[in-house]
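**Q** Next input, structure requested:
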Amino acid sequence: MRLVIAQCSVDYAGRLTAHLPMATRLIMLKSDGSVLIHSDGGSYKPLNWMTPPCTVRQIEPDAEQAEAGLTELWEVSQTKTGDRLVISIAEVLADDTYEFGVDPGLVKDGVEAHLQELLAEHIEALGEGFSLVRREYMTAIGPVDILARDDGQKSVAVEIKRRGDIDGVEQLTRYLELMNRDPLLSPVQGVFAAQEIKPQARTLAEDRGIRCVVLDYDALRGMDDPETRLF
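**A** Next comes the predicted model:
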């Protein structure tokens, strides 16, 4: 990654046009081909950016631009769309390049596999009388997160997500259609469990007879005692 702190202005031309007046900014040139312009504020969002794949070409300022105090011009071109970002630099305050290597990716606390493990240990979170049959129940189109039985000993297929959206409901629907063809399992009910369920996903699930359950991650880990709550 190349990090350049410079006194610069930025002009974007594409589906719309945008202009950033001259100011001190951070220019990030990443190895994936993206270019991001940051200020010392505005949280994590760049002021302007160019997504990969793009190319960066350095242009010598003409006489008029040089007289205006510009020392460098960078033309950033988006290969697919043809969008252009022109960075006009008056002064470079710092220019450093770092080799990051391969990133292992973000490891989140409470990923779906961990939620599945916790819910299997505390299957009563789905309701009184529920019992675990097994985790990762394999079907012809993939594994169902949890196969359980309710208090009436009917089969229940549970799909677990961190954030439940329509795609998760569609996935569970496909599992249910397949599992309900098995006379040893049928009838199979569906439970869509997530830490957060979007309103559209809840509406679709309930329309298809699928019960929605919001998971309290801290409670499943035993870190939230309801008796100590004020409300």
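**Q** For the rest of this, base every contact and every neighbour count on C-alpha atoms.
**A** Noted.
**Q** quick check, Tyr12 in a strand?
**A** Yes - assessed by DSSP: H, G, I helix; E, B strand; the rest coil, Tyr12 belongs to a strand.
**Q** Nearest spatial neighbour of it, chain-adjacent residues omitted?
**A** Among residues not flanking Tyr12 along the chain, Leu85 sits closest, at 4.5 Å (CA to CA, 6 or more residues apart in numbering).
**Q** try Ile59
**A** Leu73 (5.1 Å).
**Q** how about the strands in the chain?
**A** With DSSP state E as the criterion, the chain has strands at 2-13, 17-29, 35-38, 48-50, 54-59, 72-78, 84-97, 131-139, 142-149, 155-164, 188-197, 211-214.
**Q** Could you give the number of residues near the residue nearest to Ile59?
**A** Leu73: 21 surrounding residues under other CA atoms under 10 Å.
**Q** picking up where we left off before, same list, the strands of the chain, but as JSON lines with distance to Glu121 please.
**A** Putting the strands of the chain into JSON lines (distance: least, CA to CA, whole Å) gives the following:
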{"stretch": "strand 2-13", "distance to Glu121": "47"}
{"stretch": "strand 17-29", "distance to Glu121": "45"}
{"stretch": "strand 35-38", "distance to Glu121": "45"}
{"stretch": "strand 48-50", "distance to Glu121": "46"}
{"stretch": "strand 54-59", "distance to Glu121": "49"}
{"stretch": "strand 72-78", "distance to Glu121": "50"}
{"stretch": "strand 84-97", "distance to Glu121": "48"}
{"stretch": "strand 131-139", "distance to Glu121": "8"}
{"stretch": "strand 142-149", "distance to Glu121": "11"}
{"stretch": "strand 155-164", "distance to Glu121": "14"}
{"stretch": "strand 188-197", "distance to Glu121": "15"}
{"stretch": "strand 211-214", "distance to Glu121": "16"}
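**Q** To compare against the first, here's the next sequence to fold:
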Amino acid sequence: MRIIVADCSAEYSGRLNASLPPARRVLLIKADNSVLIFSELGSYKPLNWMAAPCTIREIDPADAGADDAGGSDEGADGEPPCMVLRVSADKSSDILEVTIRRIYSDETYDLGEDPGLVKDGVEDHLQRYLAEQIERIGEGAKLVRREYPTAIGPVDIMAVDADGTHVAIEIKRHGGIDGVEQLTRYCELLNRDPLLAPVRGIFAAQTITPQARVLAQDRGFECLLLDYDEMKGAESDELRLF
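**A** Below is the predicted model of the structure:
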């Protein structure tokens, strides 16, 4: 993890265009080349970012200025840039270009391997109940396993439907856009495996925001509302070995 505190500006171009005027900000550059730009105040979310898979290059500020017709190499304070980071998405034409004019701190840390998120009790129970009651996703469905391992983390539930199609299920207590994005990453990765593809996705939660529902449906995912009390009441009283 590389953490840079600097005076910087940023331009995002591609499927959408956005810009950040010069200001002092924090840049997080992760090992997968993801770049996130944070401010001192406001939301916990970054102001702008480029997610992996992407390629990051440090380019000559003069070259960046030449690419920006009508642009200036100097900021509002007259200070020329000392570094330009160009981050290009691998699967689209999106580009995030960060122009850095003054660096206050530039540190790199090895965070080691992360054990992953430990789910709270309700979310963990929702996962277990749905695994035991897998036909809630459709008659004839069968469970493959919970916490199905992938290179980017475990999928909450992997199942197959009545037609034999693999189904990746992401479970949240309260489903938002971040959960849909997480399911998107899982499905994109799983669909690269010819032994699994095609893999379809189901976004399951106790509540799903309207924005998350629209995004999920746009990505081709099914939305499934989970009633915790009902699922808990349907839990089998039979003795189990595990």
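**Q** Give me the aligned partner of Met50 of the second structure over in the first structure.
**A** Applying TM-score structural alignment, one finds that Met50 of the second structure aligns to Met50 in the first structure.
**Q** give the contact list for that match.
**A** Listed by CA atoms under 8 Å, 6 or more residues apart in numbering, the contact set of Met50 of the first structure reads 34-36, 76-78, 85.
**Q** What is the longest helix that the second structure contains packed up against?
**A** Counting by DSSP state H, the longest helix found in the second structure is helix 177-190. Counting contacts by 3 or more CA pairs under 8 Å, 6 or more residues apart in numbering; DSSP states H and E, helix 177-190 of the second structure is packed against strand 166-175, strand 199-208, helix 210-218.
**Q** from the contacts of Met50 of the first structure, which is closest to Glu170 of the first structure?
**A** Minimum distance to Glu170 of the first structure across the contacts of Met50 of the first structure is 33.8 Å, recorded for Ser34 (CA to CA).
**Q** doesn't Trp49 make contact with that closest one?
**A** Yes - between Ser34 of the first structure and Trp49 there is a contact under CA atoms under 8 Å: 7.4 Å.
**Q** circling back: which residue of the second structure sits opposite the residue nearest to Ile59 of the first structure in the alignment?
**A** Superposed on the second structure with TM-score structural alignment, Leu73 of the first structure falls opposite Val84.
**Q** before we move on, back to that, need the buried ones from the contacts of Met50 of the first structure selected in ChimeraX.
**A** Provided next is the ChimeraX selection string for whichever of the contacts of Met50 of the first structure are buried by 16 or more other CA atoms under 10 Å:
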select :34,35,36,76,77,78,85
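**Q** and of the contacts of Met50 of the first structure, the nearest to His114 of the first structure?
**A** His114 of the first structure lies nearest to Ser34 out of the contacts of Met50 of the first structure, by CA to CA, at 33.2 Å.
**Q** residues touching the closest one, list them.
**A** Contacts of Ser34 of the first structure by CA under 8 Å, 6+ apart are 49-54.
**Q** Buried residues in stretch 5-20 of the second structure, which are they?
**A** Applying a neighbour-count criterion of 16+ other CA under 10 Å, the buried positions in stretch 5-20 of the second structure are 5-12.
**Q** Without its sequence neighbours, what residue ends up closest to Lys91 of the second structure?
**A** Spatial nearest neighbour of Lys91 of the second structure, chain neighbours left out: Pro53 (7.5 Å); criterion: CA to CA, 6+ apart.
**Q** who's sitting farthest from the centroid in the first structure?
**A** Ala63 (46.5 Å; CA atoms, centre = their mean).
**Q** Quickly note the distance from that residue to Thr51 of the first structure.
**A** 31 Å (CA to CA, to the nearest Å).
**Q** likewise Gly164 of the first structure?
**A** Taking CA to CA, one finds Gly164 of the first structure at 28 Å from Thr51 of the first structure.
**Q** of the two, who's got more company?
**A** For Gly164 of the first structure versus Thr51, neighbours defined as other CA under 10 Å are more numerous around Gly164 (23 against 15).
**Q** so who does the residue nearest to that one when sequence neighbours are not counted touch?
**A** Using CA to CA, 6+ apart and skipping the chain neighbours, the partner closest in space to Gly164 of the first structure is Ile197 (4.3 Å). Ile197 of the first structure is in contact with 163-165, 212, 214, counting by CA under 8 Å, 6+ apart.
**Q** If we use 7 Å, what do you get?
**A** By CA atoms under 7 Å, 6 or more residues apart in numbering, Ile197 of the first structure lies in contact with 163-165, 214.
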